[in-house]
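K.L.:
I need the structure of the sequence given here:
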Amino acid sequence: MNDAYIFIGSNIERETNYPLAVERLCRLGTVLAVSPVYDTPALGNAPNTPRFFNGAARLLTELTPHALRNALRAIESELGRVRTADKNAPRTIDLDLVLYDQEIIGDNELKIPDLKIFECGFMARALADVNPDYIIPPDGPTLAELADRLCTSRDNMYTVPGISSQVRQFVQNALQTQATAPQLPACVTHAYDNDRSQTIIPDHTITNYAAQQHETSEQKSQRAIATAVRTILVNVGEDPTREGLRKTPERVARAYNELLGGYAVNPASLINGALFESAYDDMVVVKDIEFYSLCEHHMLPFFGKAHVAYIPDGKIIGLSKIPRIVEMYARRLQVQEKMTREIADFIQTLLSPRGVAVIVMGQHMCATMRGVNQTSSKMLTQAMYGAFQERIAHEQLNDRLQQAE
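P.N.:
Reported below is the predicted structural model:
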């Protein structure tokens, strides 16, 4: 995980856009701390320019610097930001990545550390609020030292308690719904009111994770998967906050819970006692069992039909259990060869029959949608145990599989 520092600004509908921006930041990782919201004058002293709400957030994220920058731009766009040649023009929201771990970056897209922090006292002050001991690379100073150096005058800079409280609540709510969050020590931040007196602001590093402690392991897994999907969306260039994708991470998490549900199946509960003594000693064939699985190499689907046969030796299994056994092993990450043998091994262990045969025909999306792009190719695998290794039983099985419905 990476330690990123975001500077936030808004002077168009700022009471609405600033809290919304913080809410969306919470979707990009874990917001560890937020500064108070400051009311500051616009840069450049342009006449009639609206005052800004400014502040900073400390974000723990899996995103790379450039991916995070793109995600911030996507949030700006969603909130109506239009970039112009005038860098001091009014804007609905401004989200600038100004510091990132101890990285030093200087390319066409990113300048980290952002040099503006060495010029603007209000930026240094807000950043010091979220982590005063952070050492600016490569050799300092700390954010607290920089803030003290630049904030010689605090005229026209004061905190906005109502919006500050609203922003802290967004962060607290987000932490209570995330799968994991680091247990960092609380830090007390300092803000300045419009009377120029130093005022202690309550702890903005939220460490209340009581709600998460009551989550089941399944709920924690679902949240972790959703967070990972959100990271994927950003890194492929998408905006996970736009309307069509806003709930996609949670949908994917629920889908994986179904598609990979085989891991959670208890075989004993699956069989549920449906084993019966029987004198029947001829072949039992259940064919055309449809299955859907995910390839362990690309996590893309493969699907098709399975045919299962066994020759009893005093014991048979309930008819519905064979398709359920196939489904139990299909709903896992694997290759088709492994799935075929696992089904055969399970039936062999369960029934100890005179023979077991499993034949699987599958079509693989990893070979259809990508790579060799073979839209019609299919894969055939089989496992033959006991009597089915003999030619006579093998031929009888083939005859029965080829019989018309």
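K.L.:
drop to CA atoms for contacts and neighbour counts, all remaining ones
P.N.:
Fine.
K.L.:
mind checking how far the closest residue to K116 other than its chain neighbours is from P36?
P.N.:
Spatial nearest neighbour of K116, excluding adjacent residues (Cα to Cα, 6 or more residues apart in numbering): M123 at 7.9 Å. The gap separating M123 from P36 is 12 Å, by Cα to Cα, to the nearest Å.
K.L.:
Also this sequence, please, to line up against the first:
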Amino acid sequence: MGEIDTATAWIGLGSNLDDPVAQVSRALDELDAIEATYLLHASSLYASPPMGPPDQPEYVNAVAGLLTTLAPEALLDALQAIEQAHGRVRTGERWGPRTLDLDLLLYADLQLETARLSVPHPGLRQRAFVLHPLAEVAPELVVPGLGRVLELARACPADGLRCIGRAGLS
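P.N.:
Here you go, the predicted structure:
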């Protein structure tokens, strides 16, 4: 296999267990530490109501832009390793509480559908907790097949989403 070109990848971060602000802040540092990857952008932190079962704490969310030479599935492996290091346990419960959730939202202008990975992330268009932080740091970014991030964010109601400040990056 040949060399992978450098690509910008966008990652959604979320946590609602075990000090979510610290979980997301630490994860941003850990994204920057992934081999062959550099943290370019980090949005503010946002609090949002849970998407899944209502009997769980609110989430803290952010979006990060990475410059990487890793292929999409190798980047996904690195993201899942960070989730596991944060105590993430995949129980099969959809949208339940979690210490850390890292979603590969976009990878350059790639459109990809495999058994493990869909890029752009299939829920991106409906998720205020992704679109509004993404619009903060990359409003002109074009989501393949969907359009500009700023327009997508304007069409997606904030629904209780609120900015709570910046992550404590080291």
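K.L.:
Need the TM-score between these chains.
P.N.:
Superposed pair, TM-score by TM-score structural alignment, normalised by the length of structure 2: 0.90. Supporting alignment: 162 aligned residues with a Cα RMSD of 1.3 Å.
K.L.:
ok so, going back, so between M123 and P36 of structure 1, which is more surrounded?
P.N.:
P36 (32 against 26; other Cα atoms under 10 Å).
K.L.:
aligned partner of that one in structure 2?
P.N.:
Aligned by TM-score structural alignment, P36 of structure 1 pairs with S44 of structure 2.
K.L.:
my guess is that match contacts A167, does it?
P.N.:
Yes - at 6.6 Å, S44 of structure 2 counts as touching A167 under the criterion of Cα atoms under 8 Å.
K.L.:
Which parts of structure 2 are strands?
P.N.:
7-15, 37-42, 45-48, 59-68, 101-107, 112-113, 118-119, 142-143, 147-148, 162-165 (DSSP state E).
K.L.:
can you list the residues that contact the first one?
P.N.:
Okay, so that is strand 7-15 of structure 2. 20-21, 23-24, 27, 59-69, 97-108, 130 (Cα atoms under 8 Å, 6 or more residues apart in numbering).
K.L.:
so how far does it sit from its counterpart in structure 1?
P.N.:
Taken over the aligned residues, the distance from strand 7-15 of structure 2 to structure 1 averages 0.3 Å (mean Cα distance after the TM-score superposition for structure 1).
K.L.:
which residue numbers in structure 1 go with that strand?
P.N.:
Going by TM-score structural alignment: strand 7-15 of structure 2 matches residues 2-10.
K.L.:
in that stretch, what counts as buried?
P.N.:
D3, A4, Y5, I6, F7, I8, G9, S10 (16 or more other Cα atoms under 10 Å).
K.L.:
Now for L146 of structure 2: which residues touch it?
P.N.:
Applying Cα under 8 Å, 6+ apart, the residues near L146 of structure 2 are R125, L152.
K.L.:
G92 of structure 2 versus that one, what's the distance?
P.N.:
For L146 of structure 2 relative to G92 of structure 2 (Cα to Cα), the value is 29 Å.
K.L.:
now swap in A135 of structure 2 and tell me
P.N.:
30 Å.
K.L.:
if you count what's nearby, which of the two comes out ahead?
P.N.:
A135 (20 against 7).
K.L.:
which position in structure 1 aligns with that one?
P.N.:
Checking TM-score structural alignment: A135 of structure 2 goes with A128.
K.L.:
Need the counterpart of E78 of structure 1 in structure 2.
P.N.:
Match for E78 of structure 1 (TM-score structural alignment): A85.
K.L.:
how would you label V171 of structure 1: helix, strand or coil?
P.N.:
Of the three states, V171 of structure 1 takes helix under DSSP: H, G, I helix; E, B strand; the rest coil.
K.L.:
ok, Q126 of structure 2 touching A158?
P.N.:
No - in this structure, Q126 of structure 2 is not within contact of A158 by Cα under 8 Å, at 10.2 Å.
K.L.:
can you pull the contacts of F122 of structure 1?
P.N.:
Per Cα under 8 Å, 6+ apart, neighbours of F122 of structure 1: T40, N54, A147, C151, M157.
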